[in-house]
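Novice: next come a sequence and a model predicted from it.
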Amino acid sequence: MKFFTRTLLASAWVLCSAVASAQEFAPYGTAKVDMHEYPTINAVFDLNYENPGDLNILYNFVNNTRTPLKGKMVVVTHGPELRVFAKENYEKYQGIVDRMAELARNGVEFRMCSNAMRAAGFQPSDMHGFITVVPAGFPEIAYLQAQGYRYINPIPLPVKDVRYLDQPQLKK
């Protein structure tokens, strides 16, 4: 009986300590949830990525934006990533190009800055058919904003597994 009582008391102490400890680390309470609906909003994505692989992150950004906003989505590309859209690079970037073409089939427009394209050594005929070449990238963004599009600068930083970034790493 003494063993049972001691075990019960020890368990209660551990439980109370855990609850108290959890409350110490949550001095501001718990987050509220407001899963409201959005009105239809058109958006323009300002795309200027150094690493072509970051377009995979853009794919998720656009999908996660277009679904709740239900509006028109336009991607304006004017950086080093534009080489991905060149037909000559299709084999190298096939997976990425196919994902961007999927977005285009789902109504996302891709517009490319002719200045950046020419500076990179390309012509409009070098690009895949879902690309529309426009006079200039920044003016195109301003033009769309004047039409009511909301500006989005999708910085290519993934959030997957960030919860574990501050965890101490085990030494090998």
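Specialist: Perfect, I can see it now.
Novice: could you use CA atoms for every contact and neighbour count after this?
Specialist: OK.
Novice: what about the longest helix belonging to the chain, distance to the chain center?
Specialist: Criterion DSSP state H: the longest helix present in the chain is helix 2-24. Between the centre of helix 2-24 and the centre of its host chain there is 44 Å, according to C-alpha atoms, centre = their mean, to the nearest Å.
Novice: now stretch 94-113
Specialist: The answer for stretch 94-113 is 15 Å, by C-alpha atoms, centre = their mean.
Novice: so which bits of it are buried?
Specialist: Across stretch 94-113, burial judged by 16 or more other C-alpha atoms under 10 Å covers 96-97, 99-101, 103-104, 108-113.
Novice: can you pull up the most central residue in the chain?
Specialist: What sits nearest the mean C-alpha location of the chain, by C-alpha atoms, centre = their mean, is Phe61, with 3.2 Å.
Novice: check which helix or strand covers Asn56.
Specialist: Following DSSP states H and E, one finds Asn56 within helix 55-69.
Novice: ok, and here's another one to check against it:
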Amino acid sequence: MKVLIVFLLVFLFASGEEKGAKLEISESTYPSVKVVYDWNLQGPEAVDKALNYIRNHLKAYSEYAPLEEVEIVIVSHGAEIPVFAKQNEKVFQKTVERLKNFHDSYGIKFYVCYNAARAFGFDKEDFFPFVILTPAGVAKLAALQEEGYRLVPAIVHNFKPVKEKYGKKK
């Protein structure tokens, strides 16, 4: 009789219908990794959204893997470069604070393309101390990949109109 009850319970749990997607979590979900984010954004205003991707990346590792297992660097070589310039600190104050926080708290390195910086009229002394100037951003991307970093392109979208149209209705 006990065997029959156990069998029925196992059968009921095994045949139960799932109510949604399965969250995939295992020891291999987020392995130790080095990543380089490729920033060639439309402008400094897009940096906050790009930083949200970095935040989500760090959050995934803090919740599902040891945080020490991820190393993140960013190579900036687009129209976002003025956000790294000291002269624009007041204009982008909150964004600059976030950049500094990511650097100080998580050791994230920010490489800025010196070629692109000069195209904006900036020179070495114009940038914050947490910035590392690299002669050519695209060459740095290739060099980091050669060192074992995985490339993550930063593609920033405005989700709001899509969410309003197709997101879950309340």
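Specialist: Yes, it's here. On a predicted model such as this, the values are computed, not experimentally measured, just so you know.
Novice: put one on top of the other, what's the TM-score?
Specialist: Remark: TM-score between the superposed chains equals 0.75 [TM-score structural alignment, normalised by the length of structure 2]; 139 aligned residues with a C-alpha RMSD of 2.0 Å.
Novice: any idea how far the aligned partner of the residue nearest to the centre of structure 1 in structure 2 is from Ala46 of structure 2?
Specialist: With TM-score structural alignment as the criterion, the equivalent of Phe61 of structure 1 in structure 2 is Tyr53. According to C-alpha to C-alpha, to the nearest Å, Tyr53 of structure 2 and Ala46 of structure 2 sit 11 Å apart.
Novice: hmm, Trp113 of structure 2 is touching His77, no?
Specialist: One correction, residue 113 of structure 2 is Cys, not Trp. Yes: counting by C-alpha atoms under 8 Å, Cys113 of structure 2 touches His77, with 5.0 Å between them.
Novice: intersection of neighbour lists for the two?
Specialist: Gly137 (C-alpha atoms under 8 Å, 6 or more residues apart in numbering).
Novice: list the contacts for the match of Phe61 of structure 1?
Specialist: Here Tyr53 of structure 2 is in contact with no residue (C-alpha under 8 Å, 6+ apart).
Novice: ok, now how distant is it from Ala60 of structure 2?
Specialist: 11 Å.
Novice: again with Val6 of structure 2
Specialist: From Val6 of structure 2 over to Ala60 of structure 2 (counting by C-alpha to C-alpha), the distance is 38 Å.
Novice: the two: which has the busier surroundings?
Specialist: It is Ala60, of Val6 of structure 2 and Ala60, that has more neighbours when counted by other C-alpha atoms under 10 Å, with 15 against 11.
Novice: and after the host helix or strand of that one, which helix or strand comes next?
Specialist: For Ala60 of structure 2, the host element (DSSP H and E) is helix 47-64. Downstream of helix 47-64 of structure 2, the first helix or strand assigned by DSSP H and E is strand 70-76.
Novice: and the contacts of that next one?
Specialist: Contacts for strand 70-76 of structure 2 (C-alpha under 8 Å, 6+ apart): 32-40, 58, 61, 107-113, 137, 140-141.
Novice: before we move on, the earlier item: could you dump the buried residues of stretch 94-113 of structure 1 to a markdown table with distance to Ser11 of structure 1 and secondary structure?
Specialist: Converted to a markdown table, those look like this (distance: C-alpha to C-alpha, whole Å; DSSP: H, G, I helix; E, B strand; the rest coil):
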| residue | distance to Ser11 of structure 1 | secondary structure |
| --- | --- | --- |
| Ile96 | 54 | helix |
| Val97 | 57 | helix |
| Arg99 | 53 | helix |
| Met100 | 56 | helix |
| Ala101 | 58 | helix |
| Leu103 | 55 | helix |
| Ala104 | 59 | helix |
| Val108 | 57 | coil |
| Glu109 | 61 | strand |
| Phe110 | 61 | strand |
| Arg111 | 63 | strand |
| Met112 | 65 | strand |
| Cys113 | 66 | strand |
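Novice: on that earlier part again, how far is the helix holding Asn56 of structure 1 from where the chain is centred?
Specialist: From the chain centre to the centre of helix 55-69 of structure 1 is a distance of 6 Å (C-alpha atoms, centre = their mean).
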